[in-house]
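Enquirer: Next one to model:
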Amino acid sequence: MEAPDTPAPPSSGPYRVLARKYRPQTFAELIGQDAMVRTLGNSIARDRLAHAFLMTGVRGVGKTSTARLIAKALNCIGPDGQGGPTIDPCGVCEPCRAITEGRHIDVIEMDAASNTGVDDVREIIEAVRYAAVSARYKIYIIDEVHMLSRNAFNALLKTLEEPPPHVKFLFATTEVNKVPVTVLSRCQRFDLRRITPDMLFSHFSSILQKEGIEAEAPAIWLIANAAEGSVRDGLSILDQAIAHADLDGGGKIGADQVRVMLGLSDRTSIAQLMTTILDGDSAAAIDLARAQYALGIEPVAMVRGLMDLTHAVTLAKVSRHDDPALAEADRERIGDWAQKLGFAPLNRLWQLLLKGHDEVLRANNPLEHLEMLLLRVIYAASMPDPGELAKLLESGRVPTMPLAAPPASAGQETAAAAAVAEAAPATELPATSLTIAQIHQLLESSGNHRLAVQVHDHLRVIELEPGQLVFAAVPALSATFPRDLGDALLAATGSRWNVRAGEGDARPSLGEMRAATAADNEARIRELPVVKAALAAFPDASLEDPADNRHKSNP
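Expert: Modelled structure (predicted):
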C-alpha cells in the first residue's frame, strides 16, 4: 500500500537571514566585481599568485566573502582530489566544504577590531613558520585590518613582505586610508565597487523568486536605492520588507509599504510641497509640512525628499534622469518643472535645501527648523542669484526688495498716500483734505522746488486739519516759511491756510520717515545670503535707493 500524500513538515531549523543564506559561494555569484575576478583568474591561470591581498570598499560589497572565495580557490582539490588552484572552486571537495562551513584548520579568520595588539600579531608570526596541516596554503583572513595598532602593523611588516611560500594573507577593510602605506605597498590591492541599483534590482528579484515571494517592481527599486550600493544592507532591508508585507494581501511587498517602512515621504506629498514652494504659498507649505509630521514623517526626511526632487528635475533638464521607481504621473510632473525652471533657480534651491538639511538634522525641534527653512526658500525664490546681483551692482541698478512696511503711527503718511498724490494732478486735489505728502507734491508740480525740499526734509507736523497746519519750529525753517507756505497753498488750492509754528508732539518729516524706512530695508537686505555674497565679492559696492538720488538732485 502506498502511504497517503502529506505535506512536508516545516523546517525546524533556525531561520537564516537572506544576507547569510545567499552569501556568494563562487566567483560567478559575486556581483559587480568583474575586474577583480578577471585579475584573480589570470593570476591563478599563470601561477602568479601574490602573497598578500587587500580588499577594500564600502560595507556589504563582498570583501570578506571575496577573501573566503580566494581561500577556496587556492585550496580546492576538485571532486577527484587531484585538482589545483582554480578560479572556479568545485564546492564539493573537503577543503571547499570546510572553508564554507568555517571549520578548516588552515584557514584562520581574525577580527582585527577585537585583536588589535602586538601580542595578537606575534601569535601569527610564530604560527606562519609551520606548514599547513591539510591544505595547500595556510591562509590568514584579517577583517577590518585598519583597526590594528601601529605597533601591530610594524610587527607584521617583515613577515608580510617575506612570508613562507605556504602562507597567504587576505586583508579586508572599509577604511583603507587608515592602513599604513608600508602595508599597502606589500599587498595586491582590490577596490571593490559599489553595486549599482540595476544590479541590486536583478539580484533581489532573483532572490524573491527563489523565496516564492511576490513584490511590486517599484518596491524592489526603492530597496535597491535605499541599499546605497551595499548588497548586505539591501538584503537586510528586503528581509524587513518581507516581514512588513501585509499577510492579508498574500504577503506581496508593495511600494507604499516599503516607503512607510523606510520612513520616506510620500512622493505625492513631496510634489505638493514643492508646488507650494514654487508658487510662493508659505501658508500652504507649512500646513503640508505639519500634516506630514503628524503622519510620522520626520522633517529631515521631507528635506531629503525635496532634495531628491530638485536633483531629479535638474537631471531631467539635461535628459539624464531615469528612475524606474517613478510612476508616469511623477515623470510628467518632473518633466514639466524641468521645462519651466532654469538652472540658476534650481541651483539656488539645492543650496538652500542642502544647508537646511544639516540644520534640521541637528535641531532640537526639527519641525520648527523645517518651517523656517520653507519660509527661507520661498522668500529667496524671487531673489537674483549672486551672478545676477553682481551685474546689478556693477551697473548701479540694485533692486529694492518688496519688504513689509513698518507699522504706521498715528497720522503718519504712508507711501501709498504719496503714490496717490504723484498719480493725481494738483487741480483735482480737494483743498480741505490734503496730507503732507500731497502738499509736497503740490509744491513740486507748481515749480516751487525750494519750498518742496523744505517741506520734505524739515517739516514736522504737530496738527494738520482742513485749512490749518501747525508745525514744530526748527532752525532749518526760516522765519518767512509759514507765510511762504501759506501763499503757495492759496495759489495751488484757492483756499487760505493758517500755517504757524507751535508746541507739542510732532511727527517725523517725510524725509526722516523715508530715511528710517530705507535704513530698515537696507539692514534686512544686507542680511540676505546673496547680498552678503555680492558685497563680499565687491567690497566697494553700496546699496542705493534711486528715490533718494532723485530728491538729492532737486534744487
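Enquirer: Could you use CA atoms for every contact and neighbour count after this?
Expert: Will do.
Enquirer: Any figure for the gap between the residue most central in space within the chain and residue 185?
Expert: Nearest to the mean C-alpha position of the chain, by C-alpha atoms, centre = their mean, lies residue 354 at 4.1 Å. For residue 354, the distance to residue 185 equals 39 Å [C-alpha to C-alpha, to the nearest Å].
Enquirer: ok, back up a step: now the residue nearest to the centre of the chain: closest residue in space that isn't a chain neighbour?
Expert: Counting by C-alpha to C-alpha, 6 or more residues apart in numbering, residue 307 is the residue found nearest to residue 354 once chain neighbours are left out, at 7.4 Å.
Enquirer: Same check on residue 461?
Expert: residue 471 (4.4 Å).
Enquirer: The residue nearest to residue 354 touches residue 356, doesn't it?
Expert: No - Residue 307 is beyond contact range of residue 356, at 10.4 Å (criterion: C-alpha atoms under 8 Å).
Enquirer: Helices of the stretch 401-550 of the chain, start to end?
Expert: 415-423, 436-445, 449-458, 481-493, 510-526, 529-537, 546-553 (DSSP state H, counting those that start in this stretch).
Enquirer: Of those, which stretch is the most buried?
Expert: helix 436-445 (a mean of 22; mean count of other C-alpha atoms under 10 Å).
Enquirer: One more sequence to fold, the one below, so I can look at both together:
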Amino acid sequence: MSYQVLARKYRPKSFETLVGQEHVVRALTHALEQQRLHHAYLFTGTRGVGKTTLSRILAKSFNCEKGITSTPCGVCDACTAIDAGRFVDYIEMDAASNRGVDEMASLLEQAIYAPSNARFKVYMIDEVHMLTNHAFNAMLKTLEEPPEHVKFILATTDPQKIPVTVLSRCLQFNLKQMPPGHIVGHLENILGQELIEFEQPALRLLAQGAHGSMRDALSLTDQAIAYAAGKVSLDAVQGMLGALDQSYLIRLLDALAVNDGKALLEVADEMATRSLSYKAALQDLGTLIHQIAIAQMVPSAVGDDLPEREHVLRLATVFAKEEIQLFYQIAVHGRNELSLAPDEYAGFSMTLLRMLAFRPIEGGALSSLGGGDGGSSGQTFNRASSSPPSAAATPARSSNSPSSAALSVTNVAKAAVAPAMPAAAVAQRAPAAPEVSSKPMSPAMAALAAARAASAASGKNVHGKPAAAAPVAESAAAPMPVAPAPVPALAKPESAASAPLLAEKKASPAPLQTAVERDLRRSPSMPEMEPVGMDDMPPPWDEALFESPQSNVAPSRALEPVPMQVEAPPAVEEMKAPEPVVVDRTLWHGPVVELGWDGNWPDLAASLPLRGVAQQLAQQSELIHCKQEGNQFIFDLRVPLATLLSAGSVDKLCAALSERFSKNIRIETKIGAVELTANAKAIADREVRQKHAEQAIQQDSFVQTLMREFGAVIVTGSVRPV
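Expert: So this is what the prediction gives:
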C-alpha cells in the first residue's frame, strides 16, 4: 500500500476527534440532538482549519444508518463511503473550477431527484466565493426553499465576496485559527502513534510555522520527518524552516541591558555572516519581547514548555515595564520600515540603535551610545523612583517670549524694596524661573515694569538716581524683557526759551514714565490689575518728575511732582448682563373653517405635490398665522434660510396651496428659527418607528433562541423598520 500523508491519514472522522473548533462542534451537536436541521450551512475560515472535515462529519450525521445523530458510527456503509469519498449522495463541488451558471444549473436540475440510498442528498460547494454573480442568482431560489431531501454545505475562505442574499439563507459558522498549544498537542498524539521520536521545542517551532493551520502543521511535520531521517529535532526543524536561533535575540537583549552598543553590532554582523533574515529576526524579537512583557505583568501565564523560559524570566527582572513596552513598539515599527531602509542590515541595526538611544535612564535623561566600547552607564529607569521634574528643574522661559513680559507690578515692587542678598544666595537662586502673575497685564503696565527692570539693571532708578542694591538679586534671578519704544507725545509749539528745558527732559527717562502713567489712567484692563499706590514705587518717590496732562502752567512750573491718580475699578453691581432676546414663538393652532382644513401645517406641507426648492420650503417652514382678507387667505410662514425663497419657490407653493383649497392664497414669509415643521415631524416619526423595530426584534422568541443557543448577536444599526 502506498504511503498516505499525515494530513489525510489522521483526518478527524467524528466531532470528538476534531481539534480547536469547540464552539462550532457544540452548536452542531445540539442541533442534531434536538433534530433542528437547517437546509444550508456556511463554514468560513482560513485554510486548513477543518471546513471540509466538518462537512463530511455532518454528512455522516445526516445519513448514518443508526439515524440522525451527533455521534455517527463510522462503520456503516454510508459512513465508510463518505470517508472514502465514494458516496453517491454526497457531492463535493469545487466552485473554483465550476463557477459558471451552466454548472450551477446542472447541479440544481439533479437536486430535485430523491437520493439513491441515503436519507439526504448533501451538496458540498467548496470555495463558494469563486462563483459568478449569475451562478449565485441561479441558486438563490433553490437555496431558500430546497426539497426536503437536500442539504447544502458551503465553505469559503473569503466570506466578504459572498452576496448578502446568500448569507441570509445560511447558518454561518466561523472557524478559528488553531492555537499553537492545540497544534503541539495534536502533533504529539500523531507522532506517538507513528512511533517517531521528537523534541518538544521542535513541535512548538512547527506550530509557529503553520500560522494557525492544522493541515500546514501536518505537512511540515511530514517534511521534518523526511529531513531529519525519522527524528523530529530542534536543529533539524530550524535548518529546514530557516528559523533564527533564539540565542541571537537573547544576546541582543543582554547587550541592550548594559547599554553595550558594540555588542549589539557584533550580533548583527554575525547574523549577516550566516545570511539570516533580518525581517524574521525582528518578528522573533517582537515575540520574545511580548513573552517578557507577559512575564512582567502575569508571571503565571508563562508556559513551562517554553524553551526560553529561564531567559524570559531573567530578562523580565532586568528591564523595567516601560522599557519593554518601548522596545516592542520600536521592533514592530522597525519591521514595517525595513523595506524603506537602504538595506536590511542598515534597517535592522538602526532599529537596535534606536532601542539603545531612546532607553530612559535614571533622572529622565536619555542614554547615549558612547564610543562603541561599552556605551554609557548601565543605570536603568526605575518606575518606583521616577517622578515628574520639579519646578526648580524646569528651564526658565526665554526673555523674548510673550509671557516673559507679563511680570506683575507687585513682584517688581517687592524686588525693589527687598534687602540685598549675599552672593552665594544670588548664585543659588539664579536658576529659578521668574514668578509670573496669573492676572493679565495691560500693555501700559507691562511697559512700566519693563522700564523699572531696565533702570534697575543699569544701576539707576526710573528717575535717573542711583538704585538700591536690593533689586540685583531679582534681576540676576530672571532677566527682564527689553523696554518697548517710548510712546510719542503730542506735538506742542516750542519756544526758544523752552528749548533747553525740553532737551533736558528728552534726555531723561521721565517722559517715558509720564506716558506710561497716562496710559494707566485710560487702560480698559485696569479693573483686573492691583492698584499701584505711592508706597509701591521704589524710593526716593518724592523726587519723581511727572508731567500733568491737565497742567496749564509755564514750562518752569511743569517740573513739579504731581501725584498719580488711579481710578477705582467700576463696581461689579454696575456691570449688568445684556437681557436675553425674547423670540415670538406664537404659532397657528386650530382649524380653518372657510378652507375646510384642520390647521395641521406639517401634514399639509408633506402632502403637497411639490419638488425641489419649493418642496423644501414647504417642509422646512412653520405656520405662524393664517388669516382671511376679503376673498384672499394669507399664510404667514417662518423660514429658516433665505435661500429657500429663491428660484420662484414661493410662487410654486402659492400655486399648490391655491389648487389644494381652490381659493386665492397669498404667502408672507419671515426668516427665523423653526421647530414645528413637516421635516421635524418626519424625523421624529422615523425615530419612533426605529425604536419600535429594535424592541420588536429584541423581543422576538426566535431571535432570543438563536442568541441563547448559538451565541448569535444583533448587529448594531442593521435593524430597519418596515
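Enquirer: ok, back up a step: what's the residue nearest to the centre of structure 1 aligned with over in structure 2?
Expert: By TM-score structural alignment, residue 354 of structure 1 lines up with residue 332 in structure 2.
Enquirer: dump the residue contacts of its match.
Expert: 282-283, 286 (C-alpha atoms under 8 Å, 6 or more residues apart in numbering).
Enquirer: ranking the residues you listed by neighbours, who comes first?
Expert: The most crowded member of the contacts of residue 332 of structure 2, judged by other C-alpha atoms under 10 Å, is residue 282 (24 neighbours).
Enquirer: quick one: the helices in the stretch 201-350 of structure 2?
Expert: Under DSSP H, counting those that start in this stretch, the stretch 201-350 of structure 2 gives helices at 214-227, 234-241, 246-257, 261-273, 278-297, 309-318, 321-336, 344-357.
Enquirer: Mind checking the ones you listed for the one nearest to residue 175 of structure 2?
Expert: Minimum separation from residue 175 of structure 2 across the helices of the stretch 201-350 of structure 2 (C-alpha to C-alpha) falls at helix 214-227, 12.2 Å.
Enquirer: quick one: contacts of that closest one?
Expert: 5-7, 47-49, 178, 183, 187, 206-207, 209-210, 231-232, 236-237, 240.
Enquirer: What is the aligned counterpart of residue 136 of structure 2 in structure 1?
Expert: Aligned partner of residue 136 of structure 2 by TM-score structural alignment: residue 153.
Enquirer: mean shift between whatever helix or strand that match lives in and structure 2?
Expert: Using DSSP states H and E, residue 153 of structure 1 falls within helix 150-161. With mean C-alpha distance after the TM-score superposition for structure 1, helix 150-161 of structure 1 departs from structure 2 by a mean of 1.7 Å once superposed.
Enquirer: sorry, back to before: ok, which of the helices of the stretch 401-550 of structure 1 comes nearest residue 316 of structure 1?
Expert: Comparing those under C-alpha to C-alpha, the one sitting nearest is helix 529-537, at 26.2 Å.
Enquirer: Tell me the residues of structure 2 aligned with the closest one.
Expert: The aligned range for helix 529-537 of structure 1 is empty, by TM-score structural alignment.
Enquirer: by contact count, what packs against that helix?
Expert: If contacts are counted by 3 or more C-alpha pairs under 8 Å, 6 or more residues apart in numbering; DSSP states H and E, helix 529-537 of structure 1 sits against helix 386-395.
Enquirer: buried ones in the helix it packs on?
Expert: 386, 389-390, 393 (16 or more other C-alpha atoms under 10 Å).
Enquirer: likewise stretch 182-194 of structure 1?
Expert: 183, 186-187, 189-190, 192-194.
Enquirer: Now do it: distance to the chain's middle.
Expert: 32 Å (C-alpha atoms, centre = their mean, to the nearest Å).
Enquirer: which residue numbers in structure 2 go with it?
Expert: Going by TM-score structural alignment: stretch 182-194 of structure 1 matches residues 165-177.
Enquirer: Give me the contacts around that stretch.
Expert: 20-21, 24, 38-46, 49-51, 136, 140, 143-144, 211-213.
Enquirer: Of those residues, keep whichever come out buried.
Expert: 20-21, 24, 39-46, 49-51, 136, 143, 212-213.
Enquirer: for the stretch 101-250 of structure 2, what spans make up the strands?
Expert: 121-126, 150-156, 171-174, 197-198, 231-232 (DSSP state E, counting those that start in this stretch).
Enquirer: Kindly present these as JSON lines, with separate columns for distance to residue 638 of structure 2.
Expert: What follows is those, written out as JSON lines (distance: least, C-alpha to C-alpha, whole Å):
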{"stretch": "strand 121-126", "distance to residue 638 of structure 2": "63"}
{"stretch": "strand 150-156", "distance to residue 638 of structure 2": "59"}
{"stretch": "strand 171-174", "distance to residue 638 of structure 2": "54"}
{"stretch": "strand 197-198", "distance to residue 638 of structure 2": "85"}
{"stretch": "strand 231-232", "distance to residue 638 of structure 2": "85"}
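Enquirer: and of these, who's closest to residue 471 of structure 2?
Expert: strand 171-174 (78.5 Å).
Enquirer: Against structure 1, what's the mean shift for the closest one, could you check?
Expert: Relative to structure 1, strand 171-174 of structure 2 is 1.8 Å off (mean C-alpha distance after the TM-score superposition for structure 1).
Enquirer: Return the residues in contact with residue 272 of structure 2.
Expert: With C-alpha under 8 Å, 6+ apart, residue 272 of structure 2 has these contacts: residue 345.
Enquirer: Quick check: the aligned residue for it in structure 1?
Expert: So, by TM-score structural alignment, residue 272 of structure 2 is matched to residue 293.
Enquirer: again, but for residue 501 of structure 2
Expert: Match for residue 501 of structure 2 (TM-score structural alignment): no aligned residue.
Enquirer: Now do the SS call for residue 501 of structure 2.
Expert: helix (DSSP: H, G, I helix; E, B strand; the rest coil).
Enquirer: number of nearby residues for it?
Expert: With other C-alpha under 10 Å as criterion, residue 501 of structure 2 counts 13.
Enquirer: how close does the corresponding residue of structure 2 for the residue nearest to residue 354 of structure 1 get to residue 683 of structure 2?
Expert: With TM-score structural alignment as the criterion, the equivalent of residue 307 of structure 1 in structure 2 is residue 286. Residue 286 of structure 2 is 52 Å from residue 683 of structure 2, where distance means C-alpha to C-alpha.
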